[in-house]
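Enquirer: please work out how this folds:
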Amino acid sequence: MGSFAHFTIDGYPVAWDKNHLNTWYFKKKDRDIFKRKVSERNRLIWSINEDDDEEETCYIYRINAKTLIKRLELAGYDMNRVQLEFKKTSVKMIEELNHFTKELGLDYSKQSELLKDANLNDWLQRLKVIIQKKHQGDQWKDPVSHEDPIIDFMVNKPNFAFEDSPVDLTFPCESFEAFFRAVAEVVDPEAICEIDATELVLGGWTNNFDDLIEYRQPNTNIYGNFSTAIENIKGLLVNAENQTLKRLLFANVITSMESYLSDTIKKNVLGRPALLRRFVESNQQLKDKKSNYSDVFKIMDDIEKIVSQLIDETLFHNLSKTISLYKSVLDVDFPTESMSVIQKAISQRHDIVHRNGKTIGGDDLEISNADVSSLIDTIKEVIDKIDYQVKEGLLDDDEDE
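Expert: Just a heads-up that it's a prediction; the model follows:
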């Protein structure tokens, strides 16, 4: 069966995608997530029960017709382009109608006449009526006759589909974009143009909304993993009575911080091309590598693997390097007032892990429950501030219009 995304202009379906999201001329900043009742779905697309009050989360790209026109014209799809496609495609359609008249023995003379002296403005006026009255062409339904011959022809296709027609209506054009521009021309400039990608998101066919979903949460997804680890440590700390367990819990607080820092930088760098580039351009090891132009494509093929390995090899308890990395790649600042406390805790963690709980002078390192709790509070405060900045930077800006 699959899942579908539907592109509508002023509520009228103009294109659709199956198991794939084509965002056409929409940008990331045009996305929205909101709740609606199932009964509020577009009735030209869905067969729905008017009394269905069940709520669903919707994933939508939305702009107005004025904005769509601007973006289409910047891409070369102005009304002159629509006129050229209209004339060229009208001639092709006449040839097809004449061919099938002979092949099938059917009379398409009236349709040929409509196209013979076709005037774009006349067809745009009919297109406006079709959009306003929501007349639809649907090969799976019985045709509905219309008094106006042009409207009737546009809505009710012949017994064959025009070979080069990209749209469901019989409107002479070669490209989806020309049809979008024609429809945008006949609706109000403030009319809503949207892609409803709800089915694709819920069906797992696209991750285009992942950053927006995460952005609207109180924290990032990786922060959730950090928070769970901290809560587990707190739970064990309640019954921690011997030094060995207290030391392990103390060390694990630092480990939880390192995991958050490592996972966050890795997810963002490998998931966002702009940040991957910033990492590559700021990494000293990569700067020092010598390469030939003949190797450029191999390097491009391997770059994510190389960067992933470099991140895995990074010691995130090295605070000075970690602070520099986060600043240069994610533009995130660490709260400096807590760094000395964390640096001391990292040194103590080193004693716990590598010296069996003894200091460099050979003394036993005593860790109390209060020490663990205090470190948790400090680390959590730092990660809270870092995560806020990471979350605020999740939504990449689109290119200027």
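
Enquirer: all contacts plus neighbour counts: C-alpha atoms, from now on.
Expert: Noted.

Enquirer: the lengthiest helix in the chain packs against which elements?
Expert: The longest helix of the chain (DSSP state H) is helix 243-271. Packing partners of helix 243-271 (3 or more Cα pairs under 8 Å, 6 or more residues apart in numbering; DSSP states H and E): helix 221-237, helix 273-282, helix 296-313, helix 339-354, helix 369-392.

Enquirer: what angle separates the longest one from helix 221-237?
Expert: Going by axes from the mean of the first three to the mean of the last three Cα atoms, to 10 degrees, helix 369-392 is angled at 170 degrees with respect to helix 221-237.

Enquirer: the shortest one too?
Expert: In terms of direction (the same axes, to 10 degrees), helix 273-282 departs from helix 221-237 by 80 degrees.

Enquirer: got the buried residues for helix 273-282?
Expert: For helix 273-282, the buried set under the neighbour-count rule, 16 or more other Cα atoms under 10 Å, comprises L275, L276, F279, V280.

Enquirer: H350: which of these is nearest?
Expert: Of all the buried residues of helix 273-282, F279 has the smallest distance to H350: 28.3 Å, by Cα to Cα.

Enquirer: do you know how far that closest one is from Q285?
Expert: Distance, F279 to Q285, by Cα to Cα, to the nearest Å: 11 Å.

Enquirer: for the buried residues of helix 273-282, give me a markdown table that also has distance to Q132.
Expert: Shown next, in a markdown table, are the buried residues of helix 273-282 (distance: Cα to Cα, whole Å):
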| residue | distance to Q132 |
| --- | --- |
| L275 | 45 |
| L276 | 47 |
| F279 | 51 |
| V280 | 53 |
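
Enquirer: for the comparison step, fold the sequence that follows:
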Amino acid sequence: MTFRAYYTFDGYPVCWEEESYSRWLFTRKDRVIRHRTKGERNVLIDDLPENRAEWDEPETDYLYVVTAEELRRRLSLIPCLDPVSSITYLDEAKYGQDMTSLRSEFERYRRAMIADKAPTFYASASDYYGEEAKAARKHVPERADALRETTLDDWLMALKEVVERGATRAKGFTSPSMPKGPAFDTKALADIILTDQHPCHWDLRPRHDLWGFPCSLLEHLAVAMLEVIPANAECVLDVTELVKNDCVYCFEDLILANEDGRIALV
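Expert: Take a look at the predicted model:
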């Protein structure tokens, strides 16, 4: 069985890691242990028990938590990253991931997509099934048209719709048929954001799990998410599955402190 760590914004999952995790912009001081019932699970990442009688049973979450406002501040302090490689920097003297850097990334993504007449898109299984890859590539012109004929603000409106309706690719989402241009409305872009296809090109391939949103780095997607959620919303790294299944021991000190009665759980 695979266990995951989830990065969520106002409860919405945008990225996950399996069997381990990196703290990203979170720190050890952000760690929180919380109690809730099984009926209060975040259903976007964890199903409710089929037996309704179990909904009142207690469960514990192991989280790193900051507000959207605080995460925005932290994003503003890191060097501007090269979208092709999150390890190197575009300009070591330039700091801050913000709307300016997101718009720059959106334009880079747009130029690359439009310039390449037939970039290879593929569904998750197409490495093994050539017909699926061939079918996926049929939609490339429509993807390029969507980028050519829309603005970043259009995509942010679509992202807001995705978050508000709690639609995710992670829980069995299947890509809808691609919308036909030139009428790329908010619903059409929302469908693209939730696609299960992504560019093979390394410099376009997303390092997050909203594969259809036109940016590569998690930092850029975070900037976009902060534009569509409240300033006091929680941004969370949820490592509950990993802690409970002994994949990591990052909360061991807090767990021991709680057993000794030296901390109060939320």
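
Enquirer: where does the longest helix of structure 1 end up in structure 2?
Expert: Aligned by TM-score structural alignment, helix 243-271 of structure 1 falls on no residue of structure 2.

Enquirer: in that helix, which residues are buried?
Expert: By neighbour count with 16+ other Cα under 10 Å, helix 243-271 of structure 1 contains the buried residues 243, 246-266, 268-270.

Enquirer: swap in stretch 33-44 of structure 1?
Expert: In terms of neighbour count (16+ other Cα under 10 Å), stretch 33-44 of structure 1 has its buried residues at V38, S39, E40, R41, N42.

Enquirer: is it true that N42 of structure 2 touches D10?
Expert: No. Contact criterion Cα atoms under 8 Å: N42 of structure 2 and D10 do not qualify, at 10.6 Å.

Enquirer: just the strands in the stretch 51-200 of structure 2 please.
Expert: 58-67, 81-82, 85-89, 121-123, 197-199 (DSSP state E, counting those that start in this stretch).

Enquirer: ok, which of these comes nearest L237 of structure 2?
Expert: Using Cα to Cα, the nearest of these to L237 of structure 2 is strand 58-67, at 4.9 Å.

Enquirer: may I see the buried residues of that closest one?
Expert: Buried, per 16+ other Cα under 10 Å, within strand 58-67 of structure 2: D61, Y62, L63, Y64, V65, V66, T67.

Enquirer: can you find the partner of L212 of structure 1 in structure 2?
Expert: Aligned partner of L212 of structure 1 by TM-score structural alignment: L254.

Enquirer: and that match, how far is that from L63 of structure 2?
Expert: 11 Å.

Enquirer: need the residues touching each of the two.
Expert: Residues touching both L254 of structure 2 and L63 (Cα atoms under 8 Å, 6 or more residues apart in numbering): I33.

Enquirer: and for L84 of structure 1, the neighbour number?
Expert: Counted with other Cα atoms under 10 Å, the neighbours of L84 of structure 1 add up to 16.

Enquirer: G224 of structure 1 versus that one, what's the distance?
Expert: 55 Å.

Enquirer: got it, and N64 of structure 1?
Expert: For N64 of structure 1, the distance to G224 of structure 1 - Cα to Cα - is 37 Å.

Enquirer: which stretches in the stretch 101-250 of structure 2 count as helices?
Expert: Taking DSSP state H, counting those that start in this stretch, the helices of the stretch 101-250 of structure 2 run over residues 130-137, 140-148, 152-164, 186-193, 218-228, 240-244.

Enquirer: related to what we said a few turns ago, mean deviation, whichever strand or helix holds the match of L212 of structure 1 versus structure 1?
Expert: L254 of structure 2 belongs to helix 252-259 when assigned by DSSP states H and E. Helix 252-259 of structure 2, aligned to structure 1 and superposed, deviates on average by 2.4 Å (mean Cα distance after the TM-score superposition for structure 1).

Enquirer: helices or strands up against that helix?
Expert: Packed next to helix 252-259 of structure 2, using 3+ Cα pairs under 8 Å, 6+ apart, is no helix or strand.

Enquirer: what residues sit buried inside that helix?
Expert: Under 16+ other Cα under 10 Å, the buried positions of helix 252-259 of structure 2 are L254, I255.

Enquirer: kindly report the same for stretch 231-248 of structure 2.
Expert: Quick answer for stretch 231-248 of structure 2 (16+ other Cα under 10 Å): E234, C235, V236, L237, D238, V239, T240, E241, L242, V243, C247, V248.

Enquirer: with stretch 112-126 of structure 1 instead?
Expert: Under the neighbour-count rule (16+ other Cα under 10 Å), stretch 112-126 of structure 1 has S112, L115, A118, L120, W123, L124, R126 buried.

Enquirer: quick one: what's aligned to the last one in structure 2?
Expert: Translated: R126 of structure 1. By TM-score structural alignment, R126 of structure 1 lines up with A158.

Enquirer: ok, that match to A167 of structure 2 distance?
Expert: For A158 of structure 2, the distance to A167 of structure 2 - Cα to Cα - is 12 Å.
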